[in-house]
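Asker: I'd like to go over a predicted model; first the sequence, then the structure.
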Amino acid sequence: MQTRPSRREALLEAAARIVRRDGYEALSLDAVAAEAGLSKGGLLYHFPSKEALVAALVEQLVESFETAHADAAAAGPPGPGAWSRAYVRATLDRPGEEDAVSVAILAAVAMNPALLQPLRQRYSAWNEALRRDGLPGVDAWVVRLAVDGLWLSDLLGFEPPTGKIRSRVVARLLELAGGQP
């Protein structure tokens, strides 16, 4: 039996749907309440401002990625490049259309770049893990930056590779990360 999302989760999902479907300009507390089928008072109980709502979207994005990374790391072989391989998998194996919270980055940048601070802090920790990943030279950096670029290309619709070429790109990134495709 599938459980219903909490009201807070329903509001975050509604906000992500609005930004993805209608753009950041359409994101308002009234629109989110209507999209979620809740009163504005119910929304204000969870998110007293639009900034608080967007900050929660960014935090949800960070938590979701870290869970996916931990799962990918646990499923993969240990050794040099394990962190980078998990980064590839956690970022690129997630269905883009289903990961609606990723629009939080766009909303945060449009609203207030300071709202990205939790993501900046996590990137600092991720880069520390990257430095300890055991790959030669700058390979781990190349993998991380290429994966970030591919993710943004997907998110923004900037002609991301599809089909066989995408599979080949991902396989090459995994090879650079010291693993088998």
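Answerer: The structure has been received and is ready for your questions.
Asker: contacts, neighbours, all on C-alpha from now
Answerer: OK.
Asker: what's in contact with stretch 114-134?
Answerer: For stretch 114-134, the surrounding residues in contact (C-alpha atoms under 8 Å, 6 or more residues apart in numbering) are 51, 54-55, 58-59, 62, 79-84, 105, 108-109, 140-141.
Asker: and that stretch, which residues are buried?
Answerer: Leu115, Leu116, Leu119, Trp126, Leu130, Asp133, Gly134 (16 or more other C-alpha atoms under 10 Å).
Asker: One more to weigh against that first structure:
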Amino acid sequence: MAELASNTISPARERILEAAERVVGDVGAARMTLDGVAQAAGVSKGGLLYHFPSKESLLGALAKRYVESMTDCVEQAKSGTGETDGRDLKACIVGILAQQPRAKIAGMGAALFAAAANDLTLLEVIRERIAQYTRQIESSDVDFARAAVVSLAIDGLMMRESLRISCFTEEQRERVVQQLLQIADEAYR
């Protein structure tokens, strides 16, 4: 029972993380303060410090939440594709590049990249997830090079959108996504 309790996220912790996402989105990670996050979350600074003893621990939790959010998007897309061939690769395309999570993922991505400029350890959780994904595609029956190209294209598009430097119209972006889905299909032939 104690193990179950340790795996659940308290409502206060969740509120703090949501508030931190908003604050980072508004002022950036470098200018985020614990006082500002506590106020935005409606908790005392002591309450915030109970869950996150430092700004670094809060930013680390945000990085972990970012990876979990992307993983959840992929898992939801995977269950919705109904396909077997190319399912994992297509789920990455649909799950990460879909309209719904796009704004949240892009906003958090920009904030984390900015924070990582001062603290590269924040990228460790992202690096671990990328390494895990690379091992998955390497051990599957997909053409590794094609799958890697799709993965890099997803990363590139996300990076452009996170940094707000993408010049694609919605129609152009959709054509890119459709091309990535086609490449994913071809990777399993």
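Answerer: Alright, I've got the coordinates. Bear in mind that the values here come from a model prediction, so they are computed numbers and not experimental data.
Asker: Need the TM-score from the superposition.
Answerer: Overlay of the two chains. TM-score (TM-score structural alignment, normalised by the length of the first structure): 0.87; 174 aligned residues with a C-alpha RMSD of 1.9 Å.
Asker: For the second structure, which segments count as helices?
Answerer: 2-7, 11-27, 34-41, 45-51, 55-81, 87-97, 99-116, 124-139, 144-162, 170-187 (DSSP state H).
Asker: so what's Gly79 of the first structure up against?
Answerer: Contacts of Gly79 of the first structure (C-alpha under 8 Å, 6+ apart): Gly134.
Asker: number of nearby residues for whichever residue in the first structure pairs up with Glu174 of the second structure?
Answerer: Alignment note (TM-score structural alignment): Glu174 of the second structure maps to Ser167 of the first structure. When neighbours are counted by other C-alpha atoms under 10 Å, Ser167 of the first structure registers 13.
Asker: Residues in contact with stretch 62-72 of the first structure: which ones?
Answerer: Contacts of stretch 62-72 of the first structure (C-alpha under 8 Å, 6+ apart): Ala86, Tyr87, Arg89, Ala90, Thr91, Pro118, Leu119, Arg122.
Asker: Show me what the last one aligns to in the second structure.
Answerer: Taking TM-score structural alignment, Arg122 of the first structure has Arg129 as its aligned residue in the second structure.
Asker: Relative to Ile126 of the second structure, how far out is Leu58 of the second structure?
Answerer: 16 Å (C-alpha to C-alpha, to the nearest Å).
Asker: likewise Gly36 of the second structure?
Answerer: 26 Å.
Asker: Give the aligned range of stretch 11-20 of the first structure in the second structure.
Answerer: Under TM-score structural alignment, the match for stretch 11-20 of the first structure is residues 16-25.
Asker: how far apart are the matching stretch and its match in the first structure?
Answerer: Taken over the aligned residues, the distance from stretch 16-25 of the second structure to the first structure averages 1.3 Å (mean C-alpha distance after the TM-score superposition for the first structure).
Asker: For that stretch, what is the distance to the chain centroid?
Answerer: Distance of stretch 16-25 of the second structure from its chain centroid, counting by C-alpha atoms, centre = their mean, to the nearest Å, is 14 Å.
Asker: So what does Ala82 of the first structure match up with in the second structure?
Answerer: The equivalent of Ala82 of the first structure in the second structure is Arg87 (alignment by TM-score structural alignment).
Asker: and if you look at Gly41 of the first structure?
Answerer: For Gly41 of the first structure, the aligned position in the second structure is Gly46, judged by TM-score structural alignment.
Asker: and the alignment partner in the second structure of Pro113 of the first structure, what does it touch?
Answerer: Taking TM-score structural alignment for the superposition, Pro113 of the first structure sits opposite Leu120 in the second structure. Leu120 of the second structure makes contact with no residue, according to C-alpha under 8 Å, 6+ apart.
Asker: Against Ser44 of the second structure, how distant is Leu120 of the second structure?
Answerer: Distance from Leu120 of the second structure to Ser44 of the second structure, by C-alpha to C-alpha: 29 Å.
Asker: what does Ser79 of the second structure give?
Answerer: Taking C-alpha to C-alpha, one finds Ser79 of the second structure at 40 Å from Ser44 of the second structure.
Asker: Which residue numbers in the first structure does stretch 63-75 of the second structure align to?
Answerer: Aligning stretch 63-75 of the second structure against the first structure (TM-score structural alignment) gives residues 58-70.
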